[in-house]
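Engineer: below is the sequence, then the predicted model.
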Amino acid sequence: MIRSTFAVIAMLCWAGTVMAQTEAEPEKGRWSIAIHGGAGTLERDRITPEKDAEIRAALNQALAIGSKILDDGGSAMDAITATIVSMENDPNFNAGKGAVFTWDRTNELDTSIMDGSDLSAGAAASINGTKNPILLARAVKDHSPHVMLSGEGANQFSREQGLEQVPPEYYATPYRLEQIDRLLSKEVSAADIDYKFGTVGAVAMDSQGHMAAGTSTGGMTGKRWGRIGDSPVIGAGTYADDRSCAISATGSGEYFIRLGVAHEICTRIRIRFPAAIAEAQLAVPKDSDGNYTYVIHASEFMLPDEEIQQIADDVIAELGTLGGDGGIIYATPWGQAGYSFNTPGMYRGRATSGGEASVAIYGDEQ
């Protein structure tokens, strides 16, 4: 099936009628964005209709913010930053306001961001005091010689950068306080508490063809000993590369780190692309001397939607084999935006300049 798809594309190229959507250099105004607000045991019988509506409204708001920036010609970096800030400000998610509590009843937030145009990145781990952690990740990327800062040093850098600071009680919500109280009283286990991962993230391609990805989380309820998950780890929870894709992850962080999920997906796409061009070239007619009558260039070729999805699904399947739960969102240089997850549901949404815009929660939703 895939080979026949390449053959059709090759013939279109040879005939000089390649569709605009196959151009690697995006046509003016073309963009895409995908967002997530966590994955886990998100089932209809565990979420009230009121909470369902509340979550969808929050996802739609975040998606609209990023979409407007992209539609106005803004950068992917600006779009994902503003989108994640919106979700960090919403107590429904485990990031910023609404972050979960550690074993010591404190908050330790993690975040990262990456620019696919130059592979620059910034991250912060085990921080508190910053209202919007994603802004700290971006400040690390833009205004420091480092990629990752942690703990009090990162907090100090945040203050020096003039980022908005908040008192410890800012992050607390009645729901999160109830979670940690139940865990510490041994009413429930950590597995029962964290029936979903509320990490937030966004990925995008802008009208210049540049990719960006960002992730922000409050960590794991009841975590101890300064545990750090995948969210601030470039290549595990976040990765962006103009040559392949942008990825943001959510789930059981230890497994995402072990598999290097974000980087693994981008690498497989980057490796597959030239191989796919070579396969498509085989379908181009040859002249009497045995030479191809048309040479397919990368600028007029794309990986099909189904192959991008298969690559993402394969890596998430490997994650599951290791014992990990969760999912990812992706955006590609060819305008695709989507997700893959192995949990019953994932808070998610996507939009493109072609008019597509949707949000979803449960696994049976498109």
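Structural biologist: Yep, that arrived.

Engineer: okay, CA-based contacts and neighbour counts for the rest of this
Structural biologist: OK.

Engineer: list the contacts of P91.
Structural biologist: Contacts for P91 (Cα atoms under 8 Å, 6 or more residues apart in numbering) come out as 97-99, 173.

Engineer: highest neighbour count among the residues you listed?
Structural biologist: For the contacts of P91, the largest number of neighbours (other Cα atoms under 10 Å) sits with A99, at 30 neighbours.

Engineer: so that one is in contact with L177, correct?
Structural biologist: No: if you go by Cα atoms under 8 Å, A99 and L177 don't touch, sitting 10.0 Å apart.

Engineer: overlap in contacts, the two.
Structural biologist: Residues touching both A99 and L177 (Cα under 8 Å, 6+ apart): there are none.

Engineer: any chance of a markdown table for the contacts of P91, columns distance to F157 and secondary structure?
Structural biologist: Below are the contacts of P91 laid out as a markdown table (distance: Cα to Cα, whole Å; DSSP: H, G, I helix; E, B strand; the rest coil):
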| residue | distance to F157 | secondary structure |
| --- | --- | --- |
| K97 | 20 | coil |
| G98 | 23 | coil |
| A99 | 21 | coil |
| T173 | 26 | coil |
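
Engineer: spatially speaking, which residue is in the middle of this protein?
Structural biologist: Compute the mean C-alpha point of the chain, and by Cα atoms, centre = their mean the closest residue is S248, 2.2 Å away.

Engineer: skipping adjacent residues, who's closest to that residue in space?
Structural biologist: The shortest distance from S248 to any non-neighbouring residue, by Cα to Cα, 6 or more residues apart in numbering, is to T238 (4.7 Å).

Engineer: same question, G326
Structural biologist: Leaving aside its sequence neighbours, G326 sits nearest to G251 (Cα to Cα, 6+ apart; 3.8 Å).

Engineer: so the one you found sits right up against G327, yeah?
Structural biologist: Yes: in terms of Cα under 8 Å, G251 counts as a neighbour of G327; the distance is 6.3 Å.

Engineer: give me the more crowded residue out of the two.
Structural biologist: G327 (31 against 28).

Engineer: enumerate every residue touching the more buried one.
Structural biologist: If you count contacts by Cα under 8 Å, 6+ apart, G327 has them with 39, 249-251, 316, 339-343, 346.

Engineer: next up, a second structure to put side by side with the first:
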Amino acid sequence: MKRIPESVAAIVAACAAIAGVPAMAQEDEGRWSIAIHGGAGTLDRADMTPERDAAYRASLQAALDAGKAVLAGGGSALDAIEAVVTRLEDDEKFNAGRGAVFTWDGTHELDAAIMDGRDRAAGAIAGVIGVRHPIMLARKVMTDSPHVMLAGEGAEEFAHEQGVEFMPPEWFDTDARREALERMKAEKLSALDVDIKFGTVGAVALDTHGNLAAGTSTGGMTGKRWGRIGDAPVIGAGTYADNDSCAVSATGWGEFFIRVGVARTICLRMQMRGEDAQTASDAVIAEVGAMGGDGGVIVVAPSGDAVFSMNTTGMYRGRATSEGLDEVAIYGDE
């Protein structure tokens, strides 16, 4: 094939300008979008005091604002994800970092993952103890190691080498989480009986450069044993981002989300079937429900659409866009 002479190319470009192509590009310039979650589950108004409701909304709004500030300032989607998730990891109301659930042995085993939609680079950690911000360690795995996932003592060794901040075990403890473990053991309950909500946290974002990213962080399920790992750190299950399709962060019953490959499946439906983000998300969450699992997802599309989908009565969530959308919600009917 012959190359088009530069002079001809210039004429073509000029004609395109007259036709309004640059105007369309200018319209997209500066567009950003973000969605966050703090876990899905049984969240009924009757079980929530006004004070507790207000406290959760304030925490969600503060985390959302942190991500918005990064994106509105021209920062990367990855930086926005980290800004949101680190804030939620420090908030004991959520099951990630401080406030993470107890394992059967009374420890906190933390999981996290982050993914860059530009080249599908990803980093994940599983079963780590003492790391204040698991999402930051996951990003270190992505940028400063040749691997995608590190687990347990090896991940902790890597964290020390990278200068990641550690906190003593008691820093992660909360009375509510300890009571849940004690009740589980005393009454021989399942994790689902004591975890009425999945407090996993996550964020998905589109930045002004057109790049997508996703991140998820969790303490897992109360009373988990034998090094159990859920979907949050599994790329394609609880976390996924690809500029050509979408960015997803999930929260819910991890075993089912892994089996369905929730995050990747949503993006594939959008990419291969041409479904919009809401249609694809609803279909995949329905598939999870049909298998017996529950939970929800947040999704951002390359177009900037930010959507939620859940088969639970609620999900702590929020979203904002450069076009003025700015909201947080808890219950399914909001």
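Structural biologist: Sure, I can see it. As the structure is a prediction and not an experimental result, all values here were calculated from the model.

Engineer: which neighbours do G251 and G327 of structure 1 share?
Structural biologist: Jointly contacting G251 of structure 1 and G327 under the rule Cα under 8 Å, 6+ apart are A39.

Engineer: can you give me the strands for the stretch 101-250 of structure 1?
Structural biologist: Secondary structure of the stretch 101-250 of structure 1, counting by DSSP state E, counting those that start in this stretch: strands at 109-115, 120-127, 148-150, 196-197, 200-205, 211-217, 238-241, 245-251.

Engineer: out of those strands, which comes closest to T48 of structure 1?
Structural biologist: Among those, strand 196-197 comes nearest to T48 of structure 1, with 14.9 Å by Cα to Cα.

Engineer: give me the mean deviation of the longest helix belonging to structure 2 from structure 1.
Structural biologist: Determined from DSSP state H, the single longest helix within structure 2 is helix 50-72. Compared with structure 1 after the fit, helix 50-72 of structure 2 shows a mean deviation of 0.4 Å (mean Cα distance after the TM-score superposition for structure 1).

Engineer: quick check: which helices or strands does that helix pack against?
Structural biologist: strand 33-41, helix 77-89, strand 314-321, strand 326-331 (3 or more Cα pairs under 8 Å, 6 or more residues apart in numbering; DSSP states H and E).

Engineer: what's the nearest residue to I257 of structure 1 if we skip its chain neighbours?
Structural biologist: Of all residues not flanking I257 of structure 1 in the chain, A236 sits nearest, at 4.9 Å (Cα to Cα, 6+ apart).

Engineer: surely that neighbour meets I265?
Structural biologist: No: contact criterion Cα under 8 Å: A236 of structure 1 and I265 do not qualify, at 10.1 Å.

Engineer: what sits against the residue lying closest to V70 of structure 2 once chain neighbours are set aside?
Structural biologist: Nearest residue to V70 of structure 2 in three dimensions, chain neighbours excluded: A80, at 5.4 Å (Cα to Cα, 6+ apart). Contacts for A80 of structure 2 (Cα under 8 Å, 6+ apart) come out as 66-68, 70-71, 205.

Engineer: what do you get for S340 of structure 1?
Structural biologist: So S340 of structure 1 contacts 309, 312-313, 316, 327-329 (Cα under 8 Å, 6+ apart).

Engineer: and those, which two are furthest apart?
Structural biologist: Checking those with Cα to Cα, the most distant pair is Q309 and G327, at 12.5 Å.

Engineer: need the overlap of contacts for these two.
Structural biologist: Residues touching both Q309 of structure 1 and G327 (Cα under 8 Å, 6+ apart) are 339-340.

Engineer: on that earlier part again, roughly how far does the residue nearest to G326 of structure 1 sit from E88 of structure 1?
Structural biologist: According to Cα to Cα, to the nearest Å, G251 of structure 1 stands 17 Å off from E88 of structure 1.

Engineer: picking that back up, kindly indicate which of the contacts of P91 of structure 1 lies nearest I269 of structure 1.
Structural biologist: Using Cα to Cα, the contacts of P91 of structure 1 come closest to I269 of structure 1 at A99, 33.3 Å.

Engineer: and the gap between the residue nearest to that closest one when sequence neighbours are not counted and A275 of structure 1?
Structural biologist: Spatial nearest neighbour of A99 of structure 1, chain neighbours left out: G218 (4.3 Å); criterion: Cα to Cα, 6+ apart. Counting by Cα to Cα, the gap from G218 of structure 1 to A275 of structure 1 is 40 Å.

Engineer: give me the more crowded residue out of those two.
Structural biologist: More crowded of G218 of structure 1 and A275, by other Cα under 10 Å: G218, with 33 against 11.

Engineer: quick one: contacts for that one?
Structural biologist: If you count contacts by Cα under 8 Å, 6+ apart, G218 of structure 1 has them with 94-96, 98-101, 107-110, 199.

Engineer: ok, so of these, who is nearest P232 of structure 1?
Structural biologist: Taking Cα to Cα as the measure, P232 of structure 1 lies nearest D110 of the contacts of G218 of structure 1, at 5.5 Å.

Engineer: residues in contact with the closest residue to the closest one other than its chain neighbours?
Structural biologist: Once flanking residues are discounted, D110 of structure 1 sits nearest to A125: 4.3 Å by Cα to Cα, 6+ apart. If you count contacts by Cα under 8 Å, 6+ apart, A125 of structure 1 has them with 108-111, 148-151, 154, 228, 232.
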